[in-house]
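**Student:** A predicted structure for the sequence below; I have some questions about it.
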Amino acid sequence: MLLEAMGSDIAGCKDAKDRTPLHAAAFSGHVDCVQLILSHDAPVDTVDQSGRSALMMAAEKGRVGALEVLLSSATLSQTDRDGNTALHLACSNAKEDCVMMILEKLSDTALINATNAALQTPLHLAARSGLKKAVQELLSRGANVQTVDENAPGLRPQAPC
């Protein structure tokens, strides 16, 4: 009711960490709330102080339903302050369902080999997290196995497998 009364004004409110109601709904996995907030023209790619969007939060926390809704309008190439995309976050947090869902929607294949600030690719993070299916899918989409992880000198994605 509050959203109905205040409209997009409340959808754009931010807390002390610059998180919006959309961030909160995505973080918690409240799909109905995500849909309702988006229906009131809430900006989907707004970021918090760490540079994370609602899509990134859903991917990081494994909120498949919220992620599915957000994937229809959010920017997949957006990065946080550490250079992580939603794909990086899903891989590093072992959220394989989210990884696979993001890969289904991914049209920019350059994101497969995108590195974060630590020079880690989604393949590095998926391998380290033990995500066999995700590793196979990343490889089938052209992930580079020769990229070296800055946090593990000499370690390549194929080593943990």
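**Tutor:** Perfect, I can see it now.
**Student:** When you work out contacts or count neighbours from here on, use the C-alpha atoms and nothing else.
**Tutor:** Fine.
**Student:** what about residue 82, how many neighbours?
**Tutor:** Residue 82 has 13 neighbouring residues, counting by other CA atoms under 10 Å.
**Student:** list the contacts for the residue nearest to the spatial centre of the chain?
**Tutor:** Note on the chain: the residue nearest the mean C-alpha position is residue 86, at 1.8 Å, using CA atoms, centre = their mean. With contact set as CA atoms under 8 Å, 6 or more residues apart in numbering, residue 86 has these partners: 55-57, 59-60, 76, 78-79, 102.
**Student:** want to compare, so here's the second one:
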Amino acid sequence: MSEDWVSKKLGLHPEDGRYDSGLEESVKSLQEEAELRLPSASDEGPRGSDSAPDAGDKECEAQDLERVDSTYGSVSLTESLPPTCLPPTEAPESSTQDSDQLEGLTYLSEEGDTLLHLSIIHSIPELSLYFISVAPKDVLDIQNDLYQSALHLAVYLGQVQVVEALVEKDVNLELQDRKGDTALHLACEKEHLDCAQILLRGPRGPQNLQMQNWKGLSCLHIATLRRNKALISLLLESGADVNSQEGTSGKTPLHLAVEMLDRSLLQHLLQHRPKVDAFMYNGCTPLHLAVGRKDAGLARLLCQAGADVLQRNREGDTPQDLAEGNNQLLAFLPFDDLKISGKPVVTSA
């Protein structure tokens, strides 16, 4: 590991004007200690990544957002931390080095990124893991100007080792970014199953799986929209509600599967015994949606699962009403006097 490896990898140089006058010394101090803990690191260091999450959005929207962790933006970063986060002071000769280390750990860029954020963005896992090992939990939970914590970025980029290290340090799993997404929302959106598994077995157990982002979607809704059956099963086994309604129109995962005309996904969800006649806010059941989309295959699956063909929505229409004139659909929605609450009574000869 060369003398300026950390600074070069993060793209931080004194002439950039992106950090205060003590940062260079702080980075060097961190580097020296990292060399003792990471003897296997090469002089060239690990490869960086050229991509960063939401780079375009970050430039356009960062100026309009207000930081939620404003206490970390003060001039004296050490004053804003609780006493338990401060380095030990028993050895007077090391107090300067400890102070420099804390200053480096709590450094914030112009975009509100800590050095941990930057090491994750630039794909330097050795440095990320070192920071996580020495930093207090309060520092690990810092959110940048896009409200992204280090955990958000590590999950977004699929850095499994970093995600696992952060979860083991008991970071806050329910922090939400500017879109209202938790790290688990991002794991479902990016279909990072391994990251989702780690997040769901945190030391305090999984987060509140009913949490919705600003679009009204829970993690289960996102996994359903991604048609990812493995993620759906993982979330349901971890306690997600198969009948949960998204916040805009009240659709359940069953409604979403019908809307996407995905029979395989619908069959998978039906195996988890959802409420087949769940209502949207307008009173429509999944069968209303299937008939409205003239999909006889979906209608058949729902009827076989016991869907009520006479259930009325807010406008007073039943699935039978919506199927009028469509003989293919009416074959699954027969007019039959032997029905109770819309369900046919099956008799044996």
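**Tutor:** All right, it came through fine. None of these values were measured; they are calculated from a predicted model.
**Student:** Mind checking the TM-score on these two?
**Tutor:** In this superposition the chains share a TM-score of 0.85, using TM-score structural alignment, normalised by the length of structure 1; 160 aligned residues with a CA RMSD of 2.2 Å.
**Student:** one step back: out of the contacts of residue 86 of structure 1, who's the most crowded?
**Tutor:** Using other CA under 10 Å as the neighbour criterion, residue 59 leads the contacts of residue 86 of structure 1 with 33 neighbours.
**Student:** What residue in structure 2 is paired with that residue?
**Tutor:** In structure 2, the residue matched to residue 59 of structure 1 (TM-score structural alignment) is residue 155.
**Student:** Now the aligned residue in structure 1 for residue 200 of structure 2: which helix or strand?
**Tutor:** Residue pairing (TM-score structural alignment): residue 200 of structure 2 is matched to residue 103 of structure 1. Secondary structure from DSSP states H and E places residue 103 of structure 1 in helix 96-105.
**Student:** quick one: buried residues of that helix?
**Tutor:** Neighbour counts over helix 96-105 of structure 1 (16 or more other CA atoms under 10 Å) mark 96-103 as buried.
**Student:** quick revisit: any idea how far the residue nearest to the centre of structure 1 is from residue 57 of structure 1?
**Tutor:** 8 Å (CA to CA, to the nearest Å).
**Student:** ok, now residue 124 of structure 1?
**Tutor:** Counting by CA to CA, the gap from residue 124 of structure 1 to residue 57 of structure 1 is 20 Å.
**Student:** ok, now residue 7 of structure 1?
**Tutor:** Counting by CA to CA - residue 7 of structure 1 and residue 57 of structure 1 are separated by 23 Å.
**Student:** Kindly report the same for residue 127 of structure 1.
**Tutor:** 21 Å.
**Student:** thinking again about what came up before, quick one: map the residue nearest to the centre of structure 1 onto structure 2.
**Tutor:** So, by TM-score structural alignment, residue 86 of structure 1 is matched to residue 183.
**Student:** likewise residue 128 of structure 1?
**Tutor:** That one, residue 128 of structure 1, aligns with residue 225 by TM-score structural alignment.
**Student:** pretty sure its match contacts residue 256?
**Tutor:** Yes. The criterion here is CA atoms under 8 Å, and residue 225 of structure 2 meets it with residue 256 at 7.0 Å.
**Student:** who's more crowded, these two?
**Tutor:** Shown here are residue 225 of structure 2 and residue 256; by other CA under 10 Å, residue 256 has more neighbours (21 against 18).
**Student:** Give me the distance between that one and residue 239 of structure 2.
**Tutor:** The gap separating residue 256 of structure 2 from residue 239 of structure 2 is 19 Å, by CA to CA.
**Student:** With residue 160 of structure 2 instead?
**Tutor:** With the distance defined as CA to CA, residue 160 of structure 2 ends up 23 Å from residue 239 of structure 2.
**Student:** Between those two, tell me which one has more neighbours.
**Tutor:** Shown here are residue 160 of structure 2 and residue 239; by other CA under 10 Å, residue 160 has more neighbours (17 against 13).
**Student:** surely the more buried one meets residue 152?
**Tutor:** No. Between residue 160 of structure 2 and residue 152 there is no contact under CA under 8 Å: 11.9 Å.
**Student:** Could you find the closest non-adjacent residue to residue 53 of structure 1?
**Tutor:** Leaving aside its sequence neighbours, residue 53 of structure 1 sits nearest to residue 47 (CA to CA, 6 or more residues apart in numbering; 4.5 Å).
**Student:** Hmm, residue 57 and that neighbour touching each other?
**Tutor:** No. The pair residue 47 of structure 1 and residue 57 does not pass the contact test of CA under 8 Å, sitting 10.1 Å apart.
**Student:** residue boundaries of the helices in structure 1?
**Tutor:** 2-6, 8-11, 21-28, 31-39, 54-61, 64-71, 86-92, 96-105, 122-128, 132-140 (DSSP state H).
**Student:** how about TSV for those helices, with distance to residue 161 of structure 1 added?
**Tutor:** Converted to TSV, the helices of structure 1 look like this (distance: least, CA to CA, whole Å):
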stretch	distance to residue 161 of structure 1
helix 2-6	48
helix 8-11	43
helix 21-28	30
helix 31-39	34
helix 54-61	22
helix 64-71	25
helix 86-92	14
helix 96-105	15
helix 122-128	6
helix 132-140	8
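**Student:** Which stretch among those helices approaches residue 155 of structure 1 most closely?
**Tutor:** Nearest to residue 155 of structure 1, of all the helices of structure 1, is helix 122-128, at 9.0 Å by CA to CA.
**Student:** what's the mean deviation for that closest one versus structure 2?
**Tutor:** Taken over the aligned residues, the distance from helix 122-128 of structure 1 to structure 2 averages 1.0 Å (mean CA distance after the TM-score superposition for structure 1).
**Student:** Give me the contacts around that helix.
**Tutor:** 87-88, 91-92, 94, 112-115, 132, 134-135, 138-139, 143-145, 149, 156-158, 160-161.
**Student:** Fine by me, we can end here.
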